[in-house]
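> Take this sequence and fold it.
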Amino acid sequence: MVFSPHTPEDRAIMLQTIGVDRIEELFEGIPASYRFPELRLPPPVAEADIFRELLELSLRNWSTVATPTFLGAGSYNHYVPAVVHQVLWRGEFYTAYTPYQPEVSQGTLQSIYEFQSLVCLLTGMDVANASMYDGATALAEGALLCVSPPRGRTAIVVAGTVHPYYRGVLRTYTRGLPVEVREVPIPDSLRTTPQDLERFVDESTACVVVQYPNFYGRIEDLAALAETAHAVGARFVVSTYPIALGLLRPPGELGADVVTGEGQCLGIPQSFGGPGLGLLAARMELVRHLPGRLIGATVDREGKRGFVMVLQTREQHIRREKATSNICTNQGLMALAATVYLSALGKQGLQKIAKLCYHKAHYLAQRIAELPGWSLVGEGPFFNEFVVRCPQDPRAINEFLLQRGIIGGLAVGELVPEQDDLMLLCATELTTKEHIDRLVEALRDLTE
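This next block holds a predicted model:
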């Protein structure tokens, strides 16, 4: 591939356009003593020595592989089958980028097409894209595609039971736009009802946003909430936890117009918080409002099946200055991981994992509720997370648990200050009975 740098004439025109004579003038705002600092690097060492040092550093970390963990809140410790990494490590996938040339990108295009198809099956929606970075940004994009200033639909109503980080990203996305974000207070039940929404929705509401299961683990009544949104002509946006859909009815069957989610649980390691995978699916009527790109199946002149990018209606490389999205790459490798994971598990496998998560979380809740001074908080069914009220500061409890070799739950007060006596606990298929019993014994020792 030929690299064509700027010519001296190109540089001169660019400098003239921005009003400077020399490139060095662009750096005058940086003190001269800091422009070219001396890099005091250690002397070179043998590769084996570097490996040993990095290994020693890594052993300081708490690993969910070797440590019982009860921390969820959006990033979950699920088993990743070996086949997922085996496929990801293939060079043709590992180094693939956006498939602009379909004639040489059929494998990549097909993997994205299969991913979109699986997301639609999982969520019960008509169409899905494959370009979102994580659950929070997917939620923000899903809410914004419902906004329509010409129709007077400029208000987004978001339930207080949606993840605090997701609500924060939504506020960031809408800053500077003619959009109002109305946040519904967190109910004592930790479960949003139609009555909670009624005073926040009106004829200006573009959409109502909820989470399923919600941040506190409770399972919202989607059908009732969707009816409240649709009664004022608003759309209904649901952020979901894909593993839960192995057990729960898909949002598309309960009135959702847009479904988003975090796909990290689908074959992607936690990896210190990233990368994640955003899921975004919608009704067909919204297909031209979706950000990113959509892959479709077709046939060539010889009647052979093939795959192409069929829609990129909002992207910068298509719309230029009229673009309304900047999703200009895609999470192809992460989407492939989710595709392999779901394909390997199948319908029955996903259902089995969801049931394991559900039953282990309920056993954990039962054991903790038996402890003096501890109590479950919230009403209604929950999936694999739940909230407890602690007899001591949850942060101090987590420090104590770390000393016992256990990663505790989320101290909710770190995200919601007014709930500083609550802890959010999680169980997955990797949580064993021995892990739970060990946690309970540690908590008993702490409070006795």
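
> Every contact and neighbour count from this point should use C-alpha atoms.
OK.

> can you give me the strands for this protein?
If DSSP state E is used as the criterion, the strands of the chain fall at 127-128, 155-158, 180-183, 205-212, 235-240, 258-262, 278-282, 294-299, 305-311, 375-377, 385-389, 410-411, 422-426.

> so which of the ones you listed comes closest to residue 55?
Nearest to residue 55 among these is strand 410-411; the distance by CA to CA comes to 27.9 Å.

> hmm, who's touching that closest one?
Applying CA atoms under 8 Å, 6 or more residues apart in numbering, the set of residues contacting strand 410-411 from outside is 71, 72, 73, 394, 395, 420, 421, 422, 423, 424, 425.

> Show the contacting residues for the first one.
In this case it means residue 71. Contacts were defined as CA under 8 Å, 6+ apart; by that measure residue 71 touches 407, 408, 409, 410, 424, 425, 426, 427.

> Just want to check the distance between the fourth one and residue 107.
Okay, so that is residue 410. Using CA to CA, to the nearest Å, we find residue 410 at a distance of 41 Å from residue 107.

> do the same with the third one
Distance, residue 409 to residue 107, by CA to CA: 41 Å.

> higher neighbour count, the two?
Between residue 409 and residue 107, counted using other CA atoms under 10 Å, residue 409 has the larger neighbour count: 26 against 17.

> So the more buried one is in contact with residue 396, correct?
No. Because the distance of 11.7 Å does not satisfy CA atoms under 8 Å, residue 409 is recorded as not touching residue 396.

> which residues are in contact with both of the two?
Shared contacts of residue 409 and residue 396 (CA under 8 Å, 6+ apart): none.

> How about the residue most central in space within the chain: what's its closest non-neighbour residue?
Compute the mean C-alpha point of the chain, and by CA atoms, centre = their mean the closest residue is residue 135, 2.4 Å away. Leaving aside its chain neighbours, residue 135 sits nearest to residue 262 (3.9 Å; criterion: CA to CA, 6 or more residues apart in numbering).

> Another sequence for comparison is provided below:
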Amino acid sequence: MNDFPYLPHTQKDIEEMFSFLGIKDIDELYRDIPALFKGELNIPSGLSELEVKERLTDLSQMNKNMEEYGIFRGAGIYNHYIPSVIYPLASNRNFLTAYTPYQAEVSQGTLQILYEYQTQICNLTGMEVSNSSMYDGASALAEAILMAKRINGKNHVLMSKTVHPEYQEVSKTYVEVQGMNIEQIGYLSETGQLDLDELTSKITQETSCVVVSYPNFFGVIEDLKAIREKVPSDVIFIVVTYPISLGLLETPGKFGVDIVVGEGQSLGNTPSFGGPGLGIFASKKKYIRKMPGRIIGETVDQDGKRGFCMILQTREQHIRREKATSNICSNHAFNALLASLYMNVMGKQGIREVSLQNYHKAHYLAKKLVETEKFKPVFDGPFFNEFVLESKIDPDLLNEKLLEQHYFGPLILKNFYEEMGNKVLFCATELTKKRDIDFLCSFLEGLS
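Modelled structure (predicted):
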């Protein structure tokens, strides 16, 4: 008998597998996994139900309620107003499902709302097709890079240094086992925009795709038209976007972008500890069969009535594994439902109004902060609702003191970019109040 009685394999079966894999021991299969903890775990003794409830209540009260705080931070997750009608509608049993829909018999309400979500994302991004969402913005970008390889078979990726640093890390993790390599493109110290000369010099015959953010991680708006002119037609142009900004900015699709991805949290989803969110994924129609995830289509039933169905499910659960475009096992369908309802409720004009408020409040905040003489501008490129300033106050001290006053201060950029020193990233949204901006500026007078 073997050492694993719960497995239906004989010792001979196991030895044959070991021989085929070129290993001698089962532990060799787990050599890339850190060694299991050996010794006694530091676990406290058990508690009664009452004691557990009291303990959990105490822990929950350590959390900060964002509604009680002023917020000057974004960097990928944003504090936006969610209309009160969104969650009651999302709880409607015609739309809500407890599980990601896989089968053809899934409720028509769920399929309809995902179909509408896809249509809305296409309208928002200016792209031709959208899938019914992905995990989050970071994994959506990584999947877009893999999709680019499926399209042109190349392995060289050029990624702007101003793409969200965490998105870059996720992308590296995805592509390293695919034989792909990611090379960074720098930014101009004056504008904060992509260095077009460096981009041009690094494009080779092996370049699969070019990745930029719009706006970028510094909040600066990239010139997609100029970048598109530098990217050859056989190189896939991928843009990571912030959907709320598209209420004001020209859509990426207007500039000939091949794939658009992004984090959809700002569309009716709460920040909630940084997740869950949803990944936006849209592309040109000619690449639809290379796209990961699923696509919902409109049809008619045998009685001629309007209906919806999943028309593309290129996953390993539905086709041969080697032909699958993704191994995604969920698509955060409920988060996509929230996003679809948000876009329906807000409408084109509503999203534009939110976008305008973000823009104007951020520019007012930047102006007032510079006037305190505690900060100075870093980039002169156009920005949306985030911007970089160099602080004369120690950034850690600044955030510590602001937190004591129930304010979340700016993101400290040296945590992501070593060269940034005392530079910080501020953000304003439609929920940023003038009184909070005025308080911040007056509070700074006592700091040095």
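
> per the alignment, the residue nearest to the centre of the first structure corresponds to what in the second structure?
For residue 135 of the first structure, the equivalent position in the second structure is taken to be residue 137, counting by TM-score structural alignment.

> check contacts around residue 351 of the second structure.
Shown in contact with residue 351 of the second structure (CA under 8 Å, 6+ apart): 244, 247, 343.

> Sitting in helices, which of the residues you listed do you find?
With helices taken from DSSP state H, the overlap with these comprises residue 343.

> buried subset of the contacts of residue 351 of the second structure?
The neighbour-count test (16 or more other CA atoms under 10 Å) marks 244, 247, 343 as buried among those.

> roughly how far apart are the equivalent of the second one over in the first structure and residue 351 of the first structure?
Residue 247 of the second structure maps onto residue 246 in the first structure when the alignment is built from TM-score structural alignment. For residue 246 of the first structure, the distance to residue 351 of the first structure equals 4 Å [CA to CA].

> what does residue 375 of the first structure give?
Here the distance between residue 375 of the first structure and residue 351 of the first structure works out to 29 Å (CA to CA).

> next one: residue 76 of the first structure
Counting by CA to CA - residue 76 of the first structure and residue 351 of the first structure are separated by 17 Å.

> more neighbours, those two?
When residue 76 of the first structure and residue 351 are compared on other CA under 10 Å, the one with more neighbours turns out to be residue 76, at 21 against 18.

> my read: that one touches residue 265, true?
Yes. Applying CA under 8 Å as the test, residue 76 of the first structure and residue 265 come out as touching, 6.0 Å apart.

> shared neighbours of those two, which are they?
Residues touching both residue 76 of the first structure and residue 265 do not exist when contact is defined as CA under 8 Å, 6+ apart.

> ok, whatever residue of the second structure lines up with residue 420 of the first structure - contacts?
Residue 420 of the first structure is assigned residue 421 in the second structure as its aligned equivalent, the criterion being TM-score structural alignment. Contacts here follow CA under 8 Å, 6+ apart; on that basis residue 421 of the second structure touches 413, 414.

> any idea how far residue 421 of the second structure lies from residue 396 of the second structure?
Distance from residue 421 of the second structure to residue 396 of the second structure, by CA to CA: 12 Å.

> Ok, residue 388 of the second structure next?
For residue 388 of the second structure, the distance to residue 396 of the second structure (CA to CA) stands at 16 Å.

> Between these two, which is the more surrounded one?
Applying other CA under 10 Å to residue 388 of the second structure and residue 396 shows that residue 388 carries more neighbours, namely 28 against 14.

> Share the number of residues neighbouring the aligned partner of residue 68 of the first structure in the second structure, please.
Under the alignment by TM-score structural alignment, residue 68 of the first structure pairs with residue 70 in the second structure. Residues within reach of residue 70 of the second structure, counting by other CA under 10 Å, total 22.

> returning to what we had before: go through the contacts of strand 410-411 of the first structure and say which is closest to residue 218 of the first structure.
Nearest to residue 218 of the first structure among the contacts of strand 410-411 of the first structure, with distances taken as CA to CA, is residue 424, at 11.3 Å.

> contacting residues around the closest one?
By CA under 8 Å, 6+ apart, the contact set of residue 424 of the first structure is 71, 72, 73, 216, 385, 386, 387, 388, 409, 410, 411, 412.

> Serialize those to JSON lines and add fields for distance to residue 255 of the first structure.
Formatted as JSON lines, those follow (distance: CA to CA, whole Å):
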{"residue": "71", "distance to residue 255 of the first structure": "31"}
{"residue": "72", "distance to residue 255 of the first structure": "27"}
{"residue": "73", "distance to residue 255 of the first structure": "25"}
{"residue": "216", "distance to residue 255 of the first structure": "22"}
{"residue": "385", "distance to residue 255 of the first structure": "24"}
{"residue": "386", "distance to residue 255 of the first structure": "25"}
{"residue": "387", "distance to residue 255 of the first structure": "27"}
{"residue": "388", "distance to residue 255 of the first structure": "31"}
{"residue": "409", "distance to residue 255 of the first structure": "32"}
{"residue": "410", "distance to residue 255 of the first structure": "31"}
{"residue": "411", "distance to residue 255 of the first structure": "33"}
{"residue": "412", "distance to residue 255 of the first structure": "30"}
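
> and the gap between residue 219 of the second structure and residue 255 of the second structure?
As it turns out, when the distance is counted by CA to CA, residue 219 of the second structure lies 19 Å from residue 255 of the second structure.

> More neighbours: the two, which one.
residue 219 (27 against 16).

> quick one: what's aligned to the more buried one in the first structure?
Alignment of residue 219 of the second structure against the first structure is given by TM-score structural alignment, with residue 217 as its counterpart.

> what's the nearest residue to that match if we skip its chain neighbours?
In space, and not counting its chain neighbours, residue 217 of the first structure is closest to residue 385: 4.5 Å by CA to CA, 6+ apart.

> give the contact list for that neighbour.
72, 216, 217, 218, 361, 424, 425, 426, 427.

> As JSON lines, those with distance to residue 177 of the first structure would be great.
Conversion of the contacts of residue 385 of the first structure to JSON lines gives the following (distance: CA to CA, whole Å):
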{"residue": "72", "distance to residue 177 of the first structure": "32"}
{"residue": "216", "distance to residue 177 of the first structure": "30"}
{"residue": "217", "distance to residue 177 of the first structure": "32"}
{"residue": "218", "distance to residue 177 of the first structure": "32"}
{"residue": "361", "distance to residue 177 of the first structure": "41"}
{"residue": "424", "distance to residue 177 of the first structure": "34"}
{"residue": "425", "distance to residue 177 of the first structure": "37"}
{"residue": "426", "distance to residue 177 of the first structure": "37"}
{"residue": "427", "distance to residue 177 of the first structure": "39"}
